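Trainee: Sequence first, then the predicted structure:
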Amino acid sequence: MKRIALIAVFLFVGLLFLPLHNSFAAKDKVSIGYVDAFTGIFAPGPHVWGTIWMEILVAEYNAKGGLLVPELGKRLPIELKKYDSKSDAETLIRLTEKCMAKDKVDLMFAPWGTSQNFAVLPLYEKYKYPLLAHAMGSGQVVDLVKSGAAKWVFPVLAQPPFGAKYAADFLQSVNAERIGIIGVSDLHGIEWTGYVKAELAKRGMSVVVGPELYPLTASDLSPIVRKLKEANVDALWASTYPADGTLLLKQSMELDYSPRVMIMGPGSQYPMIMVPAFGLKALRGIMEYHGFEVDYTSTPKLRELAEKYKKASGSYPGANTIAAYACHEMLFKAVEKYGLNREKLKKALATETFETVVGPTKWNWQDVYMDAPRAGYLCQWQGEEMLKVVWPPDRATAKWMPKPAWPK
């Protein structure tokens, strides 16, 4: 009787696991949720940054049958489930939770922007999805990661505490004497301008204007530009986005304010936005600071990807937008090695090195960013459609040039 009872127990347990096994065996696709601002005030960001790159990567994998899922021993096509947050934080949160809790997608693509990533970070922690934050910069996130409070977030770009150090290194190297700091008054601008000023103060470097902050919706920056010009600021740090960055350049030209060093934020490195607005000659000398900058002419593979991006968008990619491709290339390689178990994926991403388009790529947890040998920290327009890496020196593809006067 005991033997019969034992057999019955084994059969019962086996039946419990059978539906789960059959359900996974019947799986016919890998689903990825992607909620972002496809319309509204933030829309230019994800359009030129992540969306095109992630769709290129998905198309490349689907062209060879999809992602290899080791548990099944076969490739499954990738389904990208896109939802528009309309640049609204509450909508972003609601739709992100829908992807995770209702759609039960296998993986998630992160949104564009610091404040948007902050808004959804608790959901990634709650539902245990790796948050590959490819377009975010926040010292607060660095603190959360280092304290262990955030276990599922993987910041990709250089974060403000580290970025401020290499910015100060660069400004010292070019003998910047009168520095101005301005930026948009959201989380990105507040943190970056604050960290940069603090780092410069540690080194005894003179900040004569700022930080001067303004709203994202600002329609006139001429009072700030006049203040910079009157203070004879020769090195400007501007934590900008596409819309306000374009306005800053336009009004700087109108008021004939042309600093020797002009370092700007996300948007200033987007050929799709900047070249039609100003032309290549006017852009010469302008820099961008967010890290993971690449020169697409430096390898055949990067050049090939840049041409794919141009075919999809009509313009070449911004220097560090490749971060959105490379971090998900790491994720996909981790899936093909460990499967769709997200705990295993988290561990692999946190500890292993993966070969990507920018070389051996891994997370640097001391400074909390994704690092690769071909990714620099500062890039610059030098008269070509694709930017050059100018800092640090051991990763530079061109020598830094002082920004010339605006063309007449």
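Mentor: Arrived safely, thanks for sending.
Trainee: C-alpha from now on. contacts and neighbour counts both.
Mentor: OK.
Trainee: Quick check: Lys344 vs Met370, distance?
Mentor: 19 Å (C-alpha to C-alpha, to the nearest Å).
Trainee: of those two, who's got more company?
Mentor: Between Lys344 and Met370, counted using other C-alpha atoms under 10 Å, the more crowded position is Met370 (24 against 15).
Trainee: May I ask which helix or strand encompasses Tyr166?
Mentor: helix 160-173 (DSSP states H and E).
Trainee: So which bits of that helix are buried?
Mentor: Buried residues in helix 160-173, counted by 16 or more other C-alpha atoms under 10 Å: 160-171.
Trainee: Take these and lay them out in TSV including distance to Asp143.
Mentor: Output for the buried residues of helix 160-173, formatted as TSV (distance: C-alpha to C-alpha, whole Å):
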residue	distance to Asp143
Pro160	11
Pro161	10
Phe162	12
Gly163	15
Ala164	16
Lys165	17
Tyr166	19
Ala167	20
Ala168	21
Asp169	23
Phe170	25
Leu171	26
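Trainee: which one of these is nearest Ile190?
Mentor: Minimum distance to Ile190 across the buried residues of helix 160-173 is 10.2 Å, recorded for Pro160 (C-alpha to C-alpha).
Trainee: Let me know whether that closest one touches Ile190 as I believe.
Mentor: No: contact criterion C-alpha atoms under 8 Å: Pro160 and Ile190 do not qualify, at 10.2 Å.
Trainee: quick revisit: which secondary structure elements does the helix holding Tyr166 contact?
Mentor: helix 187-202 (3 or more C-alpha pairs under 8 Å, 6 or more residues apart in numbering; DSSP states H and E).
Trainee: what's the helix or strand for Gly210?
Mentor: Going by DSSP H and E, Gly210 is in strand 207-214.
Trainee: this is the other structure I want to compare:
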Amino acid sequence: MKTLLTNAKRLGLSKEMEVCEVLIDGQFIETIAPSIGVEADQVIDCHGNLVFPGFIDVHVHLREPGGKHKETIKTGTEAAARGGYTTICSMPNTNPVPDNTETVKQLLKKINEDAVVRVLPYASITEGLKGETLTNIKELADMGVFAFTDDGVGIQTADYMLQAMKEAAAVGASIVAHCEDNSIVYGGVMHDGKVSKQLNLPGIPSLSESVQIARDVLLAEAAGCHYHVCHVSTKESVRVIRDAKRAGINVTAEVSPHHLLLNEEVISEDDANFKMNPPLRAKEDQEALLAGLLDGTIDFIATDHAPHAVEEKAKGFLGAPFGIVGLETAFPLLYTNLVEAGKITLCQLVEWLTIKPAKVFGLPYGRLAEKAFADITVVDLNKEFLIDKETFRSKGKNTPFHNWKVRGMPILTIIEGKVVYQEEDVYA
């Protein structure tokens, strides 16, 4: 089947917008040209909007199995499609944990049955995410898992992390880390700063993150392993990663939209929609994250989409779980508050959502080019709208961005030539 996208624009080699048409043949892009002029089985008028490669998110929590009241593979991937994402990587903090061949096999089967977009699952580093017994990394890597992580908890002993890195390096796999030294978290629920003191809530020191990154980059150097740092949040972490890269260590890192756009000062009351791990840090940390992204210390952006039930988030900072949703709001928030604000370019934003994560993990996606996979996101940069959590495809409504005014709406998402999301109001 051939599909023709007409009346579209793309970012050209000169970084300027240029008129184009895109001809899709089956799963792949056949031609991109100013005018193609061939008949197709399906013609979609893009109404002058921009076409991008489908977005990639390597840090998503789908909650299934075991947490279907928060999210399912179906609802999470529908949210991804609405947000313009065509490839997402699901974290292993589920029940059961994908820590052996049988649980991974069951997860892959469920993904194949229910996923709307491409889902690449992680396997855990340790059995049950308990940090006590390493999984069979070679066996799980042979099954095609995306990478290995105990996301949600840090690996507490250097010995276990070193062993895991050596085994991962032997099979060409990546170790992806939530960095947190539990011995210096002190029961914190938000950043240890001026706002935690104002609200009389226990704080999480920045050092709990950066000290584990400092340990791990040296372990990765010794093991010869690709080591990727999840959701960097502190200025000290940025400094450690920058120094490690200068030393030639194979370390990469991601930052989440909420850490780029918010800091502790937006928290004025005990509202757990602002509770995430790592927490919103100080303003100087926020500034260091953007600087790190711009200078290449941080490689790309990932949402850390973490849905929870409404009643769970209603328990306040002391009782609610960590995490916010992000798949459906990432692009418009980043476009409006960073691109339109003149802090980054549109080209940079798109690269951080497509080319860069694909390059870091060796994925054959994230390109808008002839013969590439027909993973395409069409975005209306002009229509202004309010973020409304009640319209989310995700089961999770836990967002601090409700009622934010934004532009940059994904209106069409295509994966391997198949339309998986279409904003009907635009095409009516």
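Mentor: Cool, got the structure. Computed from a predicted model, the values in this text were never measured in an experiment.
Trainee: Let me see the TM-score of these two.
Mentor: With the length set by TM-score structural alignment, normalised by the length of the first structure, the two chains reach a TM-score of 0.32; 206 aligned residues with a C-alpha RMSD of 6.6 Å.
Trainee: was I right about Val360 of the second structure contacting Glu254?
Mentor: No: Val360 of the second structure is beyond contact range of Glu254, at 10.5 Å (criterion: C-alpha under 8 Å).
Trainee: Looking at those two, which is more packed in?
Mentor: Taking other C-alpha under 10 Å, Val360 of the second structure and Glu254 do not tie; Glu254 has more neighbours (25 against 16).
Trainee: could you say what helices and strands the helix or strand Pro276 of the first structure falls within packs with?
Mentor: Taking DSSP H and E as the criterion, the element that holds Pro276 of the first structure is helix 271-278. Applying 3+ C-alpha pairs under 8 Å, 6+ apart, one finds that helix 271-278 of the first structure contacts helix 242-254.
Trainee: ok, then the element right after the helix it packs on?
Mentor: Helix 242-254 of the first structure is succeeded, C-terminally, by strand 261-264 (DSSP H and E).
Trainee: So which elements touch that next one?
Mentor: Going by 3+ C-alpha pairs under 8 Å, 6+ apart, strand 261-264 of the first structure lies up against strand 235-239, strand 286-288.
Trainee: and the longest one with helix 160-173, angle?
Mentor: So that's strand 235-239 of the first structure. 160 degrees (axes from the mean of the first three to the mean of the last three C-alpha atoms, to 10 degrees).
Trainee: same for strand 235-239 of the first structure, what does it pack against?
Mentor: Partner elements for strand 235-239 of the first structure (3+ C-alpha pairs under 8 Å, 6+ apart): strand 179-184, helix 187-202, strand 261-264.
Trainee: buried residues in the helix or strand that comes right after the helix holding Pro276 of the first structure?
Mentor: Using DSSP H and E, the helix or strand that directly follows helix 271-278 of the first structure along the chain is helix 280-283. The neighbour-count check on helix 280-283 of the first structure (16+ other C-alpha under 10 Å) flags 280, 282-283 as buried.
Trainee: Ok, stretch 408-428 of the second structure next?
Mentor: 408-422.
Trainee: distance between the ends of stretch 172-181 of the first structure?
Mentor: 15 Å.
Trainee: follow-up on the earlier one: which among the buried residues of stretch 408-428 of the second structure gets closest to Lys356 of the second structure?
Mentor: For these, the nearest to Lys356 of the second structure is Ile415 (18.7 Å; C-alpha to C-alpha).
Trainee: pretty sure that closest one is touching Ile376, no?
Mentor: Yes: counting by C-alpha under 8 Å, Ile376 is a contact partner of Ile415 of the second structure at 6.5 Å.
Trainee: His259 of the second structure is in what secondary structure piece?
Mentor: helix 257-261.
Trainee: Starting from the host helix or strand of His228 of the second structure, tell me the next helix or strand along the chain.
Mentor: Per DSSP H and E: His228 of the second structure is located in strand 226-229. Using DSSP H and E, the helix or strand that follows strand 226-229 of the second structure in sequence is helix 235-246.
Trainee: and that following helix, which residues are buried?
Mentor: Buried, per 16+ other C-alpha under 10 Å, within helix 235-246 of the second structure: 235-242, 244.
Trainee: follow-up on the earlier one: run the angle between the helix holding Tyr166 of the first structure and strand 179-184 for me.
Mentor: Using the same axes, to 10 degrees: helix 160-173 of the first structure against strand 179-184 is 150 degrees.
Trainee: how big is the angle separating helix 160-173 of the first structure from helix 187-202?
Mentor: 50 degrees.
Trainee: Please identify the buried residues of the lengthiest helix in the first structure?
Mentor: Ranked by number of residues, the top helix in the first structure under DSSP state H is helix 2-25. By 16+ other C-alpha under 10 Å, helix 2-25 of the first structure has no buried positions at all.
Trainee: Show me what whatever helix or strand comes next after that helix is packed up against.
Mentor: Toward the C-terminus, helix 2-25 of the first structure is succeeded by strand 30-36 as the next helix or strand (DSSP H and E). Using 3+ C-alpha pairs under 8 Å, 6+ apart, the elements in contact with strand 30-36 of the first structure are strand 78-84, helix 89-97, strand 107-109.
Trainee: Deepest in the core, which of the ones you listed is it.
Mentor: strand 107-109 (a mean of 23; mean count of other C-alpha atoms under 10 Å).
Trainee: Could you list the buried residues of the following helix or strand past that strand?
Mentor: Using DSSP H and E, the next helix or strand after strand 107-109 of the first structure towards the C-terminus is helix 114-127. Within helix 114-127 of the first structure, the residues scored as buried using 16+ other C-alpha under 10 Å are 114-118, 120-121, 123-125.
Trainee: what's the next secondary structure element after helix 114-127 of the first structure?
Mentor: That would be, after helix 114-127 of the first structure and using DSSP H and E, strand 131-133.
Trainee: can I assume Gly194 of the first structure is in contact with Gly210?
Mentor: No: applying C-alpha under 8 Å, one finds Gly194 of the first structure not in contact with Gly210, separated by 9.6 Å.
Trainee: name the helices or strands packed onto the helix or strand where Lys9 of the second structure lies?
Mentor: Assigned by DSSP H and E, Lys9 of the second structure belongs to strand 2-11. For strand 2-11 of the second structure, the elements it packs on are strand 17-25, strand 42-45, strand 50-53, judged by 3+ C-alpha pairs under 8 Å, 6+ apart.
Trainee: Toward the C-terminus from the first one, list the very next helix or strand.
Mentor: Once strand 17-25 of the second structure ends, the next helix or strand along the chain (criterion: DSSP H and E) is strand 28-33.
Trainee: Could you list every helix and strand in contact with that following strand?
Mentor: Using 3+ C-alpha pairs under 8 Å, 6+ apart: strand 28-33 of the second structure touches strand 17-25.
Trainee: Report the buried residues of the strand it packs on.
Mentor: Result for strand 17-25 of the second structure [16+ other C-alpha under 10 Å]: buried residues 19-25.
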